[in-house]
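>>> Could you look at this predicted model? Sequence included:
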Amino acid sequence: MGHEIAGTVVEAASTDYANLVGTAVVVNPLETCGACRACRTGFPQRCDEGRLIGVHRHGGFAEFVAARASNVLPVPVGVPQTLSSLVEPLAHAFHDVRIASSDGLPEELLIIGAGSIGIFALLAAQAAGVSDLTVIEPDPGRQALAASLGAVAVGTSQELEGRQFDVVMEGVGLEVTRSVAVDRARRGGTVVLVGLAQPLSELGFMGAVVREIVLRGAFAYTPSDFDDARAYLADRGLPPQIIIDTASLESGPEVFARLGAGPQVSLKTVLVPSNAA
């Protein structure tokens, strides 16, 4: 596990990359073939051979992790190394917004879920110029966070009943939230499917077909998305309302148990190996 990674290069497999040793870097965990049509045209996230460090092989929940030299990038200027691990989820958010803007920047955007996916998507959408942002989220603490970051309307699905949107971004991945996403898209609108909580779910396609709803998947990121995320953190940093905790790598099981109990005050917890302290 562990695909959101920042660290220091301690060894290079080739003298060609010896200059990287000692460099603080973030890791783009997406490893692709580099030769297929998707890779050659700038869409490596669509590579059939694509694999993620921390998903398809052991990742950053360790003292050491191996990564291709082409997949390591300098940490954002002025950003602590611990927070630099957030480049990866922020890059995903920039990609989500890029997909949501496939037919032009949306005038209004509904984000379903105010966990890390939804909150980072909110920041990325604001950076892209979307000002009319609404968030559906049941947890009061997360509702308050989304509102403090500039969402014009925040509430539960029931509280925000009735309004429909040009673009809906589903950041949870449950059958019920996917269904809500389709219901809240106006005729001819777009639903961007991001959340992966449930790999399988039923969806009422009759409504999507009759109302000509466009369904778009959004997965991982392009190199440009990673560059945008690094630049965002270097230029703006994270808003002070967003709390990021740190904990030792050894305390990982306790951290995951706490996260599994429900939403926390912190948006993310970064696990730090003892040798990085």
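Sure thing, it's come through.
>>> alpha carbons only for contacts and neighbour counts from here, please
Will do.
>>> Now do the contacts for residue 272.
Contact analysis of residue 272 by CA atoms under 8 Å, 6 or more residues apart in numbering lists 82, 246, 247, 248, 249.
>>> Enumerate every residue touching residue 156.
Contacts for residue 156 were tallied using CA under 8 Å, 6+ apart; they are 136, 137, 138.
>>> Okay, one more to line up with it:
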Amino acid sequence: MGAKMLAEAMGMKALLYANWERLELAEVPEPQPKTGEVLIRVGHVGICGSELECVVQRHPRRKPPLIMGHEFAGTVVALGEGVANLSVGQKVAVNPFVVCHTCRWCRLGKSNICERRQLMSMHRPGAFAEFVAVPAENCHPLPDHADTRLGAMVEPVANAVHAVRLTGQVLPKRVVVFGAGPIGLVCAQVAKAMGAGFVVVVEIAPERLAVARQFADAVINPAETDFLTEVQALTDGEGFDLALDAVGRSQTRRMAVDAVHPTGVAVWVGLHDDETSLSGMGIVYGEKRVQGSYAYTDDDFAMALQLVVGGRVEVASWVQEFPLDEGVEVFWQLARGEARHIVKALLRP
């Protein structure tokens, strides 16, 4: 058997989204890097809430059979033809968005809304596997002191970087973050890292509130206290300059708009609910701004990497890792709400 045939015959373990509501640990062919691509041995890969939701709700954008996993880092083990900017043995964090660079939005620097964007774990195979082939241009080298556990958290942090940067060059002084899940926790830290003077996190789950207290100046549990009364007390009656909703429910979106003062900005990051009703008069009279935030650009990803590896965004204390062999069980525990003690799960192939 020739070298090429031997390589194609090799298999690897993967967490396969095999059919609607069915995940399984499977043996699948090991990918081979095409021109301009590299083969990555996956070191760590995060389980994203969007992946949990798509399996539970049978989201049509992720169609089985599919290997999911878009928050990942690993080691380059093979180079496709034409790759000169990376070397075998190099550790990298991978931006999972593959963009065209030529559409209107890419030319305007908004590659996150590229007309032809493809997401690994949705349109292309993801990293719930031992190996994944990715475009070399999507790889961001990790410094020697950073492991792939940190590298896998760059993608969630990039979402927060993008959301905060949308508010402009000068970050507002007072910031409120809704949700102390992974995105909410990194939003709070990114806001601090980018100059916020006072950050408050809103959450109802006691386990997550405990984690949020590490990074916030104050927390609010709206299940135990009147939310707007707390907002007034914490902001000297003025309201917040910026609200970041990392939950995406109708209720939290409305709360975000209510929490900011006139001329304040409410940024919607979470994707839970499709429709949300708002009081238009309050937005108009107060000249409030409601801003959507979707994913990130490659520049956001690069900044997120620097924040994570530089220790300005801390993730190690609240991330738990599991072997890929336990991936099916961990995935379903998270999807069914049976693992509230796990804030963020990483799989280790």
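Perfect, I can see it now. All of these numbers come straight from a predicted model, not from anything done at the bench.
>>> sorry, back to before: filter the contacts of residue 272 of structure 1 down to the buried ones.
82, 249 (16 or more other CA atoms under 10 Å).
>>> Give the aligned equivalent of residue 220 of structure 1 in structure 2.
Aligned counterpart of residue 220 of structure 1 in structure 2: residue 295 (TM-score structural alignment).
>>> need the strands for the stretch 151-300 of structure 2, in chain order.
Assigned strands in the stretch 151-300 of structure 2, in chain order: 174-178, 198-202, 218-220, 240-245, 260-268, 289-292 (criterion: DSSP state E, counting those that start in this stretch).
>>> could I get those strands as a markdown table with distance to residue 348 of structure 2?
Converted to a markdown table, the strands of the stretch 151-300 of structure 2 look like this (distance: least, CA to CA, whole Å):
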| stretch | distance to residue 348 of structure 2 |
| --- | --- |
| strand 174-178 | 30 |
| strand 198-202 | 30 |
| strand 218-220 | 33 |
| strand 240-245 | 30 |
| strand 260-268 | 31 |
| strand 289-292 | 33 |
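>>> Dump the ones you listed to TSV, plus mean neighbour count and distance to residue 162 of structure 2.
Formatted as TSV, these follow (neighbours: other CA atoms under 10 Å; distance: least, CA to CA, whole Å):
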stretch	mean neighbour count	distance to residue 162 of structure 2
strand 174-178	28	15
strand 198-202	23	17
strand 218-220	20	23
strand 240-245	29	11
strand 260-268	23	11
strand 289-292	16	11
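>>> So for residue 227 of structure 2, which of those strands sits nearest?
Counting by CA to CA, residue 227 of structure 2 lies closest to strand 218-220 out of these; the figure is 7.3 Å.
>>> Can you provide the mean distance from the closest one to its aligned counterpart in structure 1?
Taken against structure 1, strand 218-220 of structure 2 registers an average deviation of 1.3 Å after superposition, with mean CA distance after the TM-score superposition for structure 1.
>>> And the contacts of that strand?
With CA under 8 Å, 6+ apart, strand 218-220 of structure 2 has contacts from 199, 200, 201, 202, 203, 209, 212, 213, 227, 230.
>>> show me what contacts the second one?
Just to be clear, that refers to residue 200 of structure 2. For residue 200 of structure 2, the contact set (CA under 8 Å, 6+ apart) comprises 175, 176, 177, 188, 216, 217, 218, 219, 220.
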